[in-house]
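Novice: After the sequence you'll find the predicted model.
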Amino acid sequence: MDLLQDAIKKLQVKPGEHIKLKERDPRDKCGFEDEVKTEAQTAIIAQEIDQLQDRLYAEGKRALLVVLQGMDTAGKDGTIRGVFNTTGPIGIAVTAFRQPTENELAHDFLWRAHAACPRRGTIGIFNRSHYEDVLVAKVRGFAPKDAIEQRYEQINAFEKTLIENGTVILKFMLHISKKEQAERLQERLDNPKKHWKFNPGDLEDRKLWDEFEDAYETMLHRCSTKWAPWYLIPADRKWVRNAAIAGVVQATLEDMNPHYPQVSWKPTDFKIV
């Protein structure tokens, strides 16, 4: 199951493109038809990602940053489990961006994101990200409008700096429907093992669904760049979501083509006794 280039282009948001989320089907299968076969192939791709990451770690010259952004219950945790759980833990780091601490609020809004960026040789995953500061901060009014307006270009410049210093960036917006979110929230209420995942505050955000959609559309329009494009991923079907993201990650790492470093000695020069 190779995610073909035309499929990747379909998911990628072009720089300056105006996306209307209500016109994008969150149940789109992206060309994947059989759920069982697709999940099996995604597992194989996850193993290939692990092998590519091993080369990236050994090379130690570049990094990959994966940004996962989406409405509550869109599947950020599930994506990490489905795509990256096979990847060796030494070369991968996950950062969950929650409500800023007092110390983080005392710095510029990008400070905590920059501190969490992956070091060379590793894959870094942002579960939510610096984009919270043009999403939640915008919808909830946590920052002045003029400050929010400045942040789009500041984010673009920040990401360009990372790119110019050897970090490849993949940004995935997990597009979930309001109906699917309701079902997943209800499941968290019905299943005692998932009670810990339920946050009453999610219901307050749900009341602002349209405002959040507007904020996401502006984010996609203003911050999908040539150097760090957004990918709009249909997320109602978990298996499609994982397959699409795994395909893009695999293709990106293959394009990076990391190499194991050459050593200055010959294996025959040594004898293990």
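Specialist: Okay, I see it.
Novice: CA only for contacts and neighbour counts going forward, please
Specialist: Fine.
Novice: Which helix or strand contains residue 169?
Specialist: Element membership for residue 169, per DSSP states H and E: strand 167-175.
Novice: so residue 180 is in which element?
Specialist: helix 178-190.
Novice: Now the longest helix along the chain: buried residues?
Specialist: Assignment by DSSP state H gives helix 35-59 as the longest helix of the chain. Buried residues in helix 35-59, counted by 16 or more other CA atoms under 10 Å: 38-39, 41-59.
Novice: Give the burial count for residue 254, as a bare number.
Specialist: Neighbours of residue 254 under the rule other CA atoms under 10 Å: 13.
Novice: Run through the neighbouring helices and strands of the strand or helix carrying residue 231.
Specialist: Residue 231 belongs to strand 230-234 when assigned by DSSP H and E. Applying 3 or more CA pairs under 8 Å, 6 or more residues apart in numbering; DSSP states H and E, one finds that strand 230-234 contacts helix 5-11, strand 167-175, helix 238-256.
Novice: try it against this one:
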Amino acid sequence: MKNLNLEEFRVVDAIQLKHRPTKIEVDATDEEKENALDKVRNTMSDLQDTMYAHNRYGVLICLQGMDTSGKDSLIREVFKEMNPRGVVVHSFKTPNSTELEHDYLWRHYIALPERGKFAVFNRTHYENVLVTRVHPEYILNENIPGIEDVKDIKPDFWGKRFEQINNFEKHIVENGTIVLKFFLHLSKEEQRQRLLRRLEKGKHNWKFSPGDLKEREEWDEYQEYYEEAINKTSKEKAPWFVVPADDKDLVRYMVGKIILNELEKYTDIKNPELEDDIKENINLYIEQLSKE
């Protein structure tokens, strides 16, 4: 996979999702993809130790995608070699009563990673400009002043939300959080096949909900709103990557490798230096311990 240019999947200009691939061909077997991912995992694990010792940056990984795009299994496979104490996964479902008593970003803000640690958002603050656009009636649950009915939600409402999200990400980046956002770009046909497998394989039946088929009917709307959200919020310091998701083995490698590549750009992340007086006496400490 030496010829795979991962920078091609970074969103730097306006995109159209229909022109972005959901599957690409690479000269690698499934075993080779897994071996490549394994090398990435091990390097990320070493880097995690350094980041923990450095204690200056937190890392926020945001994963979005249509149902069945593989977010759960990607998290399991990409982060499996890292210290679990340093990686916290948050799966944001429908806001609960406590969360609805705050603004829509509150529950995401309190889930941000500590310095030296990783947070993975499985579905993210972007649900607030995706699901709520397909189902604007959900906004009414937020009890926002001036919005009593769906008809009160004007186009500039969404423009303000994009601005608020950009400001939120700008703020956390400037205060030491590295933000990387991934859209797992799945084809409608591949989703159909995966939903069928959920129904046909008994052990996966629990994953299926009739609501999945209802949401599938809104496929085109979701694609439109994903495209707009990505185009309006992909920034240099909080970039989006649109990665083909029809091949699960390949997308796991790609996401892992992109994360590693981006983190390695932070050349200031190093193990802290020992204080001079400790350095000068290392041999003395070794001798002391050796004599016990």
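Specialist: Thanks, I have it. Keep in mind it's a predicted model, so treat the numbers as computed, not measured.
Novice: dump the residue contacts of residue 253 of structure 1.
Specialist: 49, 52, 53 (CA atoms under 8 Å, 6 or more residues apart in numbering).
Novice: Tell me the residue in structure 2 aligned with it.
Specialist: Following TM-score structural alignment, the counterpart assigned to residue 253 of structure 1 within structure 2 is residue 263.
Novice: And for residue 242 of structure 1?
Specialist: Superposed on structure 2 with TM-score structural alignment, residue 242 of structure 1 falls opposite residue 252.
Novice: mind listing what the nearest residue to its match once chain neighbours are set aside touches?
Specialist: Closest residue to residue 252 of structure 2 apart from its sequence neighbours, by CA to CA, 6 or more residues apart in numbering: residue 74 at 5.5 Å. Each residue near residue 74 of structure 2 by CA under 8 Å, 6+ apart is listed here: 248, 251, 252.
Novice: what separates the aligned partner of residue 74 of structure 2 in structure 1 from residue 4 of structure 1, distance-wise?
Specialist: Counting by TM-score structural alignment, residue 74 of structure 2 lines up with residue 79 in structure 1. Between residue 79 of structure 1 and residue 4 of structure 1 the distance is 20 Å, computed by CA to CA, to the nearest Å.
Novice: residues near the aligned partner of residue 29 of structure 2 in structure 1, how many?
Specialist: When structure 1 is aligned by TM-score structural alignment, the residue opposite residue 29 of structure 2 is residue 34. Residue 34 of structure 1 is flanked by 11 other residues according to other CA under 10 Å.
Novice: Residue 256 of structure 2 now?
Specialist: Going by other CA under 10 Å, the residues that sit close to residue 256 of structure 2 add up to 23.
Novice: how about stretch 117-132 of structure 1, which residues of structure 2 does it hit?
Specialist: Against structure 2, stretch 117-132 of structure 1 falls on residues 112-127 (TM-score structural alignment).
Novice: what's the first-to-last distance across the matching stretch?
Specialist: End-to-end for stretch 112-127 of structure 2, by CA to CA: 16 Å.
Novice: Please apply the same query to stretch 104-117 of structure 1.
Specialist: 15 Å.
Novice: Show me which positions of it end up buried.
Specialist: 109, 110, 112, 113, 116, 117.
Novice: can you redo these as JSON lines with distance to residue 177 of structure 1?
Specialist: As requested, the buried residues of stretch 104-117 of structure 1 are exported to JSON lines (distance: CA to CA, whole Å):
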{"residue": "109", "distance to residue 177 of structure 1": "29"}
{"residue": "110", "distance to residue 177 of structure 1": "29"}
{"residue": "112", "distance to residue 177 of structure 1": "30"}
{"residue": "113", "distance to residue 177 of structure 1": "28"}
{"residue": "116", "distance to residue 177 of structure 1": "30"}
{"residue": "117", "distance to residue 177 of structure 1": "30"}
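Novice: So which of those sit within strands?
Specialist: Judged by DSSP state E, strands contain none of these.
Novice: can you give me the helices for the stretch 1-150 of structure 2?
Specialist: Remark: helices assigned in the stretch 1-150 of structure 2 by DSSP state H, counting those that start in this stretch are 30-54, 71-78, 106-109, 131-134.
Novice: And these: which comes nearest residue 216 of structure 2?
Specialist: helix 131-134 (11.6 Å; CA to CA).
Novice: and the angle from the helix or strand that that closest one is followed by to strand 177-185?
Specialist: Downstream of helix 131-134 of structure 2, the next assigned helix or strand under DSSP H and E is helix 155-174. With axes from the mean of the first three to the mean of the last three CA atoms, to 10 degrees defining the directions, helix 155-174 of structure 2 sits at 130 degrees from strand 177-185.
Novice: how about helix 155-174 of structure 2: buried residues?
Specialist: 158, 161, 162, 165, 166, 169, 170, 172, 173.
Novice: same deal with stretch 193-208 of structure 2?
Specialist: Buried residues in stretch 193-208 of structure 2 (16+ other CA under 10 Å): 194, 195, 198.
Novice: corresponding residue for the first one in structure 1?
Specialist: Read that as residue 194 of structure 2. Match for residue 194 of structure 2 (TM-score structural alignment): residue 184.
Novice: what about that match, distance to residue 54 of structure 1?
Specialist: Counting by CA to CA, the gap from residue 184 of structure 1 to residue 54 of structure 1 is 35 Å.
Novice: Residue 232 of structure 1 now?
Specialist: Residue 232 of structure 1 is 28 Å from residue 54 of structure 1, by CA to CA.
Novice: any idea what residue 90 of structure 2 aligns with in structure 1?
Specialist: Using TM-score structural alignment, residue 90 of structure 2 sits opposite residue 95 in structure 1.
Novice: The residue lying closest to that match once chain neighbours are set aside: what's it in contact with?
Specialist: Using CA to CA, 6+ apart and skipping the chain neighbours, the partner closest in space to residue 95 of structure 1 is residue 126 (5.1 Å). Residue 126 of structure 1 sits next to 65, 66, 67, 68, 94, 95, 96, 97 when contact means CA under 8 Å, 6+ apart.
Novice: got these as CSV, with distance to residue 198 of structure 1 and neighbour count columns?
Specialist: Output for the contacts of residue 126 of structure 1, formatted as CSV (distance: CA to CA, whole Å; neighbours: other CA atoms under 10 Å):
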residue, distance to residue 198 of structure 1, neighbour count
65, 28, 24
66, 25, 22
67, 23, 21
68, 19, 24
94, 21, 17
95, 20, 16
96, 16, 14
97, 17, 16
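Novice: Sweet, I'm off.
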